[in-house]
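In: Next comes the sequence, and after it the predicted model I'd like to discuss.
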Amino acid sequence: MLADEQTHTMPGTRDEVATIALLMRQADLAQFEADYRAALELVVHYYSDLFADGETLGSGEGNLVFTGSDDDPGTLENLTAMGFSDASKAIETVRKWHYGSYPATRASAARAHLTELLPALLNTLGNAGNADQALAQFDNFLSRLPTGVQLFALIRNHQQLRKLLVQFMASAPRMAEAVIHRAHVMDGLIDPAFADDVTHQDVLVAKVDAFLGEGRSYEETIDRARIIGQEQQFLIAAGLLSGTLSATIAGEQFTALAQALLRRLFDAVRAEFEKRHGKIADAKVGLLAFGKMASREMTVSSDLDFILLYDAPLEAESDGDKSLTTNHYFTRLTQRLVAAITAPTAEGVLYEADMRLRPSGNAGPLATSLAGFKSYHRDNAWTWEHLALSRARVVMADGDLGYVIDDAIAEIIERSRDVTKTIADVLAMRKLMAEERPARHPFDLKARRRGVGRPRIYRAVGPACSRCQGRRSAGTDDQGIAADG
């Protein structure tokens, strides 16, 4: 509480300790010290009991020796049996750890934990598929970790946590980065409530609301959004890697998190904006999501694809000290929202924002009036823009504006079309995508032909339907309407 520092370190002088005692409503310094020591000893006792019956960390493969300058023959044999093709290189790597070459292994407590942990850790690395590569990645991770005591203690006593960490090294480098910068995110994985937290949207949204609700200023709310956003993204991704979540549920949870953060940030931005510029009478605002956010299929690396729509008198002005006309008001409000989401702070970047699907693309205004939105899609929009509307979804709206936007989209999607022209437009669009964004490698599933982002195209037969303007046949020939349309 003193100097607004977040620390658990007691002061060094009796006078400063006496101040702490008074803050704890204890005027007798000697009694406070006795109570404080008793509390510490009780915690140590409980914590020791917590792991008293922990798993055995022995390798089961014989001794592992990493001291001395020469490689131990038995250790070479054991490491080879574990799956390391270059056992000598593995010994050299581990020897660096024991010599305290990295900040994370310089503390004696860290090296003590690492010594006990090592047999189980090497077994886990050996089972990763490519033991040598996994060890090299873990070594790189360890070289950049600022401290190791807490992390080593955790993975020493939790086998599943250890396996997850090795999985991060092998297949999720962004998650490994999160552990480097915020080692405490691993704590959430051993919380008994972890499974409930990452599988239930109401629990996730409640955590976001509670954490952001503690912000004491607009700036703190922006930082808190990044903290809770990054931590929950990490936990959802960990649930996916561990098998706690299916890919479908993970997509829904990533989306629920993004949607909750977008809504709360918009509320904060709006309140801050209105302090200076006031409000426009009878104005309503809505946020319309596109892409993966709209279809609830977001991943840990997805951006926020949305536009801001408003319904307000065009000639009106806001009632604040710095009044603005309707168009300028909502354009600046949108700029503030995008900045709140994308601006890098000490806590990092929350999301990238993609607003190219607004009328006229990047050349158009950031905010769009409802009347302008209807007019553009009635007279000027391209076929691909109407395809994008087929899965657009309102994620926030004032009053009944959400229903009004839904009705406008339904009217656009359901209108009669020239089927031949629509098919030609779709084929031209997919050809352009293939040329401009070719697959970078065979596993680039978003860009490769027939991958996630290159859906099969079906021949349109029979009367048009309301969603894709063409009934899909069972064939898989590359003519017709895009299947995801």
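Out: In hand now; what should we look at?
In: From now on I want contacts and neighbour counts done on CA atoms only, so please keep to that.
Out: Will do.
In: Can you name the helix or strand that residue 422 falls in?
Out: Remark: residue 422 resides in helix 419-436, with elements defined by DSSP states H and E.
In: can you list contacts of the longest strand anywhere in the chain?
Out: With residue count as the measure and DSSP state E as the assignment, the chain has strand 304-311 as its longest strand. Outside of strand 304-311, the residues that reach it under the criterion Cα atoms under 8 Å, 6 or more residues apart in numbering are 258, 283-293, 330, 334, 351-355, 357-358, 366-371, 373, 401.
In: taking those one by one, which sit in helices?
Out: Counting by DSSP state H, the contacts of strand 304-311 place 258, 291-293, 330, 334, 370-371, 373, 401 in helices.
In: hmm, back to that, the next helix or strand after the helix holding residue 422 packs against which elements?
Out: Toward the C-terminus, helix 419-436 is succeeded by strand 457-458 as the next helix or strand (DSSP H and E). Where contact means 3 or more Cα pairs under 8 Å, 6 or more residues apart in numbering; DSSP states H and E, strand 457-458 is packed against strand 481-482.
In: Now do the strand it packs on: which elements does it pack against?
Out: Strand 481-482 makes packing contacts with helix 419-436, strand 457-458 when contacts are defined by 3+ Cα pairs under 8 Å, 6+ apart.
In: try it again with 6 Å
Out: For strand 481-482, the elements it packs on are strand 457-458, judged by 3 or more Cα pairs under 6 Å, 6 or more residues apart in numbering; DSSP states H and E.
In: following the strand it packs on, which helix or strand comes up?
Out: Stepping forward along the backbone from strand 457-458, the first helix or strand reached (DSSP H and E) is strand 460-461.
In: filter the ones in helices among the contacts of strand 304-311 to the buried ones?
Out: 258, 291-293, 330, 334, 370, 373, 401 (16 or more other Cα atoms under 10 Å).
In: Comparison target, given below:
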Amino acid sequence: MTDKDLARARQYSLWLARQADNGLLDETWLLPRLARPLDADDFSGFADWQSPDESDLARSLRRLRRHVLAQVMVRDLGGAADLDEVCGTVTRLADFAVNAAERFAHAALAARYGEPYGHFSRAPQRLSVVAMGKAGGFELNVSSDIDLIFIYPENGETDGKRRIGNQEFFTKVGKKIIALLDDVTEDGQVFRVDMRLRPDGDSGALVCSEAALEQYLATQGREWERYAWCKARVVTPHANGLRDLVRPFVFRKYLDYNAYEAMRDLHRQIAAEAHKRGAENNIKIGTGGIREVEFVAQIFQMIRGGQNRALQLKGTRETLNCLAEHGILPEQTVAELSAAYRFLRDTEHRLQYWDDAQTQILPDAPVQRAALARSMGFADDEAFAQALDDHRQRVHAVFAEILDTPERRDDAAHALDGLWRGADDDGADTAAALRQAGYADVDDLAGRLRRLKAGSRYRRLSTHAQPRFDAVVPRLLEAAARCPQPERTAARLLDFLEAVSRRSAYLAFLRQYPAALAQLAQLMSQSAWLADYLQRHPILLDELLSAQLMAPLDWTALANELARQLAACEDTESMMDTLRHFQHAQTFRLAVQDLAGLYSVERISDELSQLADTVLAAALPEVWRRIAKIHRPDPQFAVIGYGKLGGKELGYASDLDLVYLYDDPHPEAAENYAKLARRLNTCLSGSTGAGTLYELDLRLRPNGESGFLVHSTAAFARYQRENAWTWEHQALSRARFVCGAADVAAQFDALRSEILTQNRDQTKLKQDIAQMRDKIAATHPPHGHDIKYARGGIIDVEFIVQYGILAHARAHPELLDNKGNIALLARMAQNGVLPAQSARAAAEAYRRYRQRQHAASLHDHAAIVVDDDLRRDYAAVCQLWAQVFDKK
């Protein structure tokens, strides 16, 4: 860029023209820097920042600001700079100026009073300057003020001859910083400084200690202050402990749907003020303006940021992109909001370029309107106004959809409003209203509503929660009435509502999203298991809003996302909670898709097994790196899955049968891997505030409950070769490597093949397996309704397959593949190991057994009934059993 670009930019800025005409711009500095973005060296090399003269510093800062603004303006108006460059350059200028002012102020006052020291830590103290709002989010506009808060670590006093307390010392530092930046001199102003976001605002102390800030946020912090602190960024080198102190206040541990009402209140206040000022031409606070885009981004940060740390961002556009990446907002919506935000911010800058004024109001003067349109790339004001209006309409449509009050409901819902208000009055009126809404058997439900309204749990609800509860009950009854068996559905929904009523955020969610409540009712109408699961994990309500709810699960992408979330965890508790949130969310997604008929029973078991594999693979390295004094960065350790996990036949409530192996000659290996196994068990089966992951069964390890928790591969091999019982080799036939070191996996696979292909006495093998089946029958009598233990049931099929592997894998190594019982029966039929017709019949029986089990657990099917179809399946398996084990 050249001086021609400078001349072109003048037509869009009276300010720039004045600076140039009055000789206030050093073109030898400015012109060479028009070709590139400014960097830190440009700021530091502009003047002698070490001068002890306060007036010199003030003058240099103002001259620097003038030249930076001119450089940004010319590059932006010439099309060389994008929005990120403009905002980033101005924000970095603010950071530089704040730091220069803080260094000077601290040094000047320390020379007079001595260095400040903490009373408890005895450590030297420095001021933390916190940038709020756009300064915190690297989004400063070119004529912006800067919102700052001054925090010092702790009370104490200085060590000089004229000692003063730290509060007084840092107050003096703060005042001097403000004067250096905010005072208007003959050289102008650096930045207007706004301190009103500090605790207690204008009436509060100019500076406060970290302890005072923590106390204030915990006891007096208001909802709007959470939004303010969301963008907070410490711009001085002395961050102290502010980040960890503020985070729990801004980002709640649970999904915080209370944020909707708080954001609505804040927006109403801003809109009322905008209306007073006739601000429809204000592109910041008017309808469809910059503030509405920011609100859309921040509402989801407030709701979900505590659960998803990826959302703990500062900038508006990066937050919007994150919302799209996580499926929280559709990509098209984010693209429209981002484009509108860029257009609005570009317009805002051009309004401010005109005369270096902090304004977002569209001009009335025709000359300025025409110049604004041309600077935005439009031929005339009419074309620009149309484009602006299109963007604002799209922004407001999204904003209204997200933040508007819930939709109106039909007359039946209004009748149910009256029903709930009068639930503790005449029972006849309640019953009549329920019948009108579509309920048939109303007496029990009417009684339940009366008891609920009169009960202590309802009456103890907070002043915030009770109105929400009152608003949700009629909607809940309306949603249940539209489901099959509405009385049962309503009972489950009321159970859920009572369970979550202590957390008003869940009530806010149900009130905000009628469509999600309707979907919740449909799910609970289909599955008692899912109703109970949601009652235990109500945080899963949020999944009902996910665009990914019905999409196929991409396990590679999910594993990568889980790894990113775990990398952000700073302690063991948050790591365990993250694993639980992930596992619960994917289990819920699978259950919803399963209820929609998207999976066969074999496929859903594969998916649930893959989920367990993903969780185990993520947990193992996280647990290892948290063990003190580990002897190697990556453990030579493997998790082996047995049983349903090994056979990839997990159900929703299955436990995990695990065995732990290692191969490591280091002298500390055994101790460290035993510690790893214990902590991994705790990580997987322990209960936290987020619930549990899995129940574990470790009894299939060598020597069972009396054996070591973890074994070397050599010891495991020796046991399998010399000491294992036949039933343990049966169990090994379903075992597989799940996660861990590849070398250990290879040793296990080789050993498994060796053991399963041993040359065996088939007569003795049959006797051992039959005897084990009799032992099981002694402890689990084979009743016909129990398809797992019944004669001809699941256990018999599994034992037949295990016999086939142990007896014939030597001759047919394809039987070693871990393909599940149905596929293995097909292979045994194909290669003649089993009678083909009987094997196929047993495989079909086994498939139907699993379908019945699945339907009884997930769906609301009755307990398994012994009907003719089930008897035929039992007979088919018994026939194959007799053929295999020579039973007449």
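Out: Sure thing, it's come through. All values derive from a computational prediction rather than experimental measurement.
In: related to what we said a few turns ago, distance from the chain centre to the helix holding residue 422 of structure 1, please.
Out: The chain centroid and the centroid of helix 419-436 of structure 1 are separated by 33 Å under Cα atoms, centre = their mean, to the nearest Å.
In: Quick one: average offset of that helix versus structure 2, please.
Out: Per the superposition on structure 2, helix 419-436 of structure 1 and its aligned residues are separated by 1.4 Å on average (mean Cα distance after the TM-score superposition for structure 1).
In: where do the strands sit along the stretch 151-300 of structure 1?
Out: Taking DSSP state E, counting those that start in this stretch to define them, one finds strands in the stretch 151-300 of structure 1 at 284-289.
In: just so I have it, where are all the helices in it?
Out: 159-171, 173-181, 187-190, 194-199, 201-213, 218-242, 247-277, 291-294 (DSSP state H, counting those that start in this stretch).
In: outside of the fourth one, which residues touch it?
Out: Residues external to helix 194-199 of structure 1 that are found in contact with it (Cα atoms under 6 Å, 6 or more residues apart in numbering): 203, 236.
In: ok, 7 Å please
Out: Applying Cα atoms under 7 Å, 6 or more residues apart in numbering, the external contacts of helix 194-199 of structure 1 come out as 188, 203-204, 235-236, 239, 244-245.
In: now stretch 794-813 of structure 2
Out: Outside of stretch 794-813 of structure 2, the residues within contact range by Cα under 7 Å, 6+ apart are 730, 733, 756-758, 760, 762, 787-789, 815-816, 821, 825, 833, 846, 877, 881.
In: Map residue 206 of structure 1 across to structure 2 for me.
Out: With TM-score structural alignment as the criterion, residue 206 of structure 1 lines up with residue 560 in structure 2.
In: What of residue 351 of structure 1?
Out: Using TM-score structural alignment, residue 351 of structure 1 sits opposite residue 694 in structure 2.
In: For residue 147 of structure 2, see how far away its match is.
Out: Relative to residue 147 of structure 2, residue 694 of structure 2 is positioned 48 Å away (Cα to Cα, to the nearest Å).
In: more neighbours, the two?
Out: For the pair residue 694 of structure 2 and residue 147, the greater number of neighbours falls to residue 147 (22 against 19), based on other Cα atoms under 10 Å.
In: what's the matching range in structure 1 for the helix or strand harbouring residue 58 of structure 2?
Out: Secondary structure from DSSP H and E places residue 58 of structure 2 in helix 54-77. Structural correspondence for helix 54-77 of structure 2: none found in structure 1, per TM-score structural alignment.
In: Show me which parts of that helix are buried, residue by residue.
Out: Using 16+ other Cα under 10 Å as the test for burial, helix 54-77 of structure 2 gives 57-77.
In: Show me what residue 711 of structure 2 lines up with in structure 1.
Out: Residue-level alignment of residue 711 of structure 2 against structure 1, with TM-score structural alignment as criterion, gives residue 368.
In: Pull the contacting residues for residue 24 of structure 1.
Out: Under the criterion of Cα under 7 Å, 6+ apart, residue 24 of structure 1 has no neighbours.
In: Go through stretch 466-475 of structure 1 and flag the buried ones.
Out: Taking 16+ other Cα under 10 Å as the basis for neighbour counts, the residues of stretch 466-475 of structure 1 that come out buried are 467-472.
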